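Novice: Task: produce atomic coordinates for the following.
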Amino acid sequence: MTQEQNQQQQQQVREAAELAAHFDVTVEQAREMQFSEGQTLIWTEAFKLDSWLILMKPSDNPQQPEPFFGNVDGHGWAFLFTDPMHAQVFGRNNNLVTGGGNVLIAKMKVEAMIAWLEEIGQSGLYGVRFNEGENGWFTPVDSLRAMKEYVEMAARQGGETE
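Specialist: Predicted coordinates:
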């Protein structure tokens, strides 16, 4: 690895760590607010992202990994992440690693991810769980688009009053 590649990799790690910390702090702030205000804060930050991440299950055919969906309380969930750090931790803690010890992560633009999840939701996917763990949050799939529209409307109204 060249020095430039090493520096780029270190920069990517720093940016991922900063984004992970940002969401952990945001969730902590939301816990101290009224529920609806806290949820609006968390979702506003999530929808500001260009892309969301989803873990891929290691498979016998490394050229054909599949998205990881889990079951919680009898419901099917997509486990999404705001940043590679949260995804890596969850993947390692849940044995979603390749034979070489890697956690496979796919990145998808937010709008495309919502459309894809809505399509899967028609086949029984119940919801999405973001950054699963102590600082995670969740919602049913059929609430994602309405939540996005709500926070966009709130942002427009907030901008009009300033």
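Novice: When you work out contacts or count neighbours from here on, use the C-alpha atoms and nothing else.
Specialist: OK.
Novice: residues contacting Val151?
Specialist: Applying C-alpha atoms under 8 Å, 6 or more residues apart in numbering, we find Val151 in contact with Thr40, Trp43, Thr44.
Novice: Sticking with it, tell me its helix or strand.
Specialist: Mapping Val151 onto the secondary structure by DSSP states H and E places it in helix 144-161.
Novice: any idea how far that helix is from the chain center?
Specialist: Remark: helix 144-161 is offset 20 Å from the chain centroid, using C-alpha atoms, centre = their mean, to the nearest Å.
Novice: to compare against the first, here's another:
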Amino acid sequence: MIVGNKKSFAIEFTQSESDPKMGYGKVWIQNEFYGTNKDLIYLDSYLISLINELINELINAKKIDFEFEKLSESELFELFENELNRFDYLIKGSTFTDDFTAYRFNKNGTIFLIWKMWNNKEILFSDLKDYGTKIKFCKVKKVEIENIKDKLLKKATQI
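Specialist: Purely as a prediction, here's the structure:
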């Protein structure tokens, strides 16, 4: 099941056939996915709370005070990697996002995300085999994240 639109912002989750309390999830931003939907986790509490935590972090993303538009994606990512306050921007992640390093920031009501998959880890999940380590840089309006969060919570209670 997909809640939202992959072209802008969506949450994908599928219930496990063997146990309805478990399933798989993935986040989509501008047709780029963040996370893996091959890692079995609890839907009714664990997955929903992980996605909720991720969404809440995005909604509360720290505002930046530099002109990021003048930087290349690799320069921007490197800036966050070396930033003294990198933990203000870091998305801590969870089970289904363990293979990524990601940062988020807010500018004028738009949430920007920049991430890449680690290149020093063994790839366990099939959907990540061809993902590569290219930096992904996407944006989504704060209001859209809030709307998807509400829809996700409504659908999750119906499972």
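Novice: Quick check: TM-score for this pair?
Specialist: Comparison of the two superposed chains (TM-score structural alignment, normalised by the length of structure 2) gives a TM-score of 0.32, and 85 aligned residues with a C-alpha RMSD of 4.9 Å.
Novice: ok so, going back, make CSV out of the contacts of Val151 of structure 1 and add distance to Phe23 of structure 1.
Specialist: Converted to CSV, the contacts of Val151 of structure 1 look like this (distance: C-alpha to C-alpha, whole Å):
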residue, distance to Phe23 of structure 1
Thr40, 13
Trp43, 10
Thr44, 11
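Novice: Let's see which of those end up in strands.
Specialist: Among the contacts of Val151 of structure 1, no member falls in strands (criterion: DSSP state E).
Novice: ok, of those, which come out buried?
Specialist: Members of the contacts of Val151 of structure 1 that pass the buried threshold by neighbour count (16 or more other C-alpha atoms under 10 Å) are listed as Thr40, Trp43, Thr44.
Novice: which one of these is nearest Leu104 of structure 1?
Specialist: Proximity of the buried ones among the contacts of Val151 of structure 1 to Leu104 of structure 1 was ranked by C-alpha to C-alpha; the top entry is Trp43 with 24.8 Å.
Novice: residues in contact with the closest one?
Specialist: Contacts for Trp43 of structure 1 were tallied using C-alpha under 8 Å, 6+ apart; they are Met147, Lys148, Val151.
Novice: got it, and Thr26 of structure 1?
Specialist: If you count contacts by C-alpha under 8 Å, 6+ apart, Thr26 of structure 1 has them with Leu41, Ile42.
Novice: Looks to me like Gly76 of structure 1 is in a strand.
Specialist: Yes. Counting by DSSP: H, G, I helix; E, B strand; the rest coil, Gly76 of structure 1 is located in a strand.
Novice: pretty sure it contacts Phe69?
Specialist: Yes. Using C-alpha atoms under 8 Å, Gly76 of structure 1 is in contact with Phe69, at 6.7 Å.
Novice: For structure 2, just list every one of the helices.
Specialist: For structure 2, the helices defined by DSSP state H cover 48-59, 73-82, 142-158.
Novice: most packed of these?
Specialist: Most buried of the helices of structure 2, by mean neighbour count (mean count of other C-alpha atoms under 10 Å): helix 48-59, with a mean of 18.
Novice: can you list contacts of that helix?
Specialist: Contacts made with helix 48-59 of structure 2 from outside it, assessed by C-alpha under 8 Å, 6+ apart, are listed as Ile91, Gly93, Ser94, Arg104, Phe105, Ile111, Lys142, Ile145, Glu146, Lys149, Leu153, Ala156.
Novice: And the furthest pair within those?
Specialist: Based on C-alpha to C-alpha, the longest span within the contacts of helix 48-59 of structure 2 runs between Phe105 and Ala156 and measures 27.4 Å.
Novice: Look up how far Val3 of structure 2 lies from Glu146 of structure 2.
Specialist: For Glu146 of structure 2, the distance to Val3 of structure 2 under the criterion C-alpha to C-alpha, to the nearest Å works out to 12 Å.
Novice: sorry, that was for Glu53 of structure 2
Specialist: When distance is defined by C-alpha to C-alpha, Glu53 of structure 2 is 17 Å away from Val3 of structure 2.
Novice: likewise Leu58 of structure 2?
Specialist: With C-alpha to C-alpha as the criterion, Leu58 of structure 2 and Val3 of structure 2 are 17 Å apart.
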